[in-house]
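>>> Please work out how this folds:
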Amino acid sequence: MEQHFVWVTTRRIKPGTLAEFERAWRPGIHPDGMLHAFAYWSEDGEEITGVSVWDSQDACEGWRSSDAERERREAMAPFVVEEREGFYRGGALSIPRG
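You can find the predicted model right below:
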């Protein structure tokens, strides 16, 4: 299995603030070492899960401690009610066809 390094963040946001949150949430630059990024919204628009895939844990930690990420988090803060995050290792699973 090809190993990936993945950062997952799930945020519950204040009702009715999805558009404002999205503007603050999107990074202004492409972080070094980020290979892919995905975003998933709950149907009510009050929970957002971001999944980013990195070439290494060091690259992810470098972004997480950068001034650009600090500024992005400060911009999101007025809309966030709760946040959970974690770093994971793993890869794609083979799904039998039948």
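>>> going forward, measure contacts between C-alpha atoms and count neighbours the same way
Will do.
>>> how deep is Gln3 tucked in, by neighbour count?
Look at Gln3: counted by other C-alpha atoms under 10 Å, it has 11 neighbours.
>>> Correction: the previous question concerned Glu47.
Glu47 - counted by other C-alpha under 10 Å - has 20 other residues nearby.
>>> contacting residues for it?
Counting by C-alpha atoms under 8 Å, 6 or more residues apart in numbering, Glu47 touches 10-13, 41.
>>> Endpoint to endpoint, stretch 49-60 covers what distance?
End-to-end distance for stretch 49-60: 17 Å, by C-alpha to C-alpha, to the nearest Å.
>>> residues of it that come out buried?
Buried positions in stretch 49-60, judged by neighbour count with 16 or more other C-alpha atoms under 10 Å: 49-57, 60.
>>> closest to Glu71 among these?
Proximity of the buried residues of stretch 49-60 to Glu71 was ranked by C-alpha to C-alpha; the top entry is Cys60 with 16.2 Å.
>>> tell me the centre residue of this structure?
Within the chain, one residue has its C-alpha closest to the average C-alpha position: by C-alpha atoms, centre = their mean, that is Gly50, at 3.1 Å.
>>> before we go on, could you also do this sequence so I can check it against the first one:
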Amino acid sequence: MEEYYVWVTTRRLQPGALEEFERAWRPEPYPRGLHRSYAYWSQDGQEVTGVSFWESQEACDAWRTSESEAQRRAAMAPYVVEEREGFYRGRQLAVPQR
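Take a look at the predicted model:
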């Protein structure tokens, strides 16, 4: 069974800041070792959870400590009230067919 390396961040945003936050949130350049990522917004637009899948913990750590990520976080900072993050290992669960 294939294991995945996942970085999850949840940010609470200032009211009305979702559009500006989304522009600042996009990484540049695209991180090495990142396979795919997803973003989920609460209905009121004040909470955003990002889920990214990495080839290894080392690849994720290299991005997290990079100058590009520091610049991205600085660009997002004016819109963020609170931030939580975690790094996880896991695998896909089999869902029974109906």
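>>> follow-up on the earlier one: could you identify the buried members of the contacts of Glu47 of the first structure?
Judged by 16+ other C-alpha under 10 Å, buried ones among those: 10-13.
>>> ok so, going back, in helices only, show me the buried residues of stretch 49-60 of the first structure.
With helices taken from DSSP state H, the overlap with the buried residues of stretch 49-60 of the first structure comprises 57, 60.
>>> List just the nearest of the buried residues of stretch 49-60 of the first structure to Arg23 of the first structure.
Gly50 (14.2 Å).
>>> got a list of what that closest one touches?
If you count contacts by C-alpha under 8 Å, 6+ apart, Gly50 of the first structure has them with 7-10, 37-40.
>>> before we move on, the earlier item: among the buried ones among the contacts of Glu47 of the first structure, list the two that are farthest apart in space.
Taking every pair in those and measuring C-alpha to C-alpha, the maximum separation is 9.7 Å, between Thr10 and Ile13.
>>> what residues are shared contacts of these two?
When contacts are counted by C-alpha under 8 Å, 6+ apart, Thr10 of the first structure and Ile13 are jointly contacted by 47-48.
>>> Can you show me the strands along the first structure?
Under the criterion DSSP state E, the first structure contains strands at 4-13, 34-41, 47-54, 80-90.
>>> buried set for stretch 8-22 of the first structure?
Neighbour-count burial for stretch 8-22 of the first structure [16+ other C-alpha under 10 Å]: 8, 10-14, 18, 21.
>>> Serialize these to TSV and add fields for distance to Arg70 of the first structure.
TSV is the format used below for the buried residues of stretch 8-22 of the first structure (distance: C-alpha to C-alpha, whole Å):
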residue	distance to Arg70 of the first structure
Val8	17
Thr10	17
Arg11	16
Arg12	19
Ile13	18
Lys14	20
Leu18	20
Phe21	15
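>>> For Arg91 of the second structure, see how far away the residue with the largest distance to the centre of the second structure is.
Distance from the C-alpha centroid of the second structure peaks at Arg98, with 32.4 Å (C-alpha atoms, centre = their mean). Using C-alpha to C-alpha, one gets 22 Å for the distance from Arg98 of the second structure to Arg91 of the second structure.
>>> do the same with Gln46 of the second structure
With C-alpha to C-alpha as the criterion, Gln46 of the second structure and Arg91 of the second structure are 29 Å apart.
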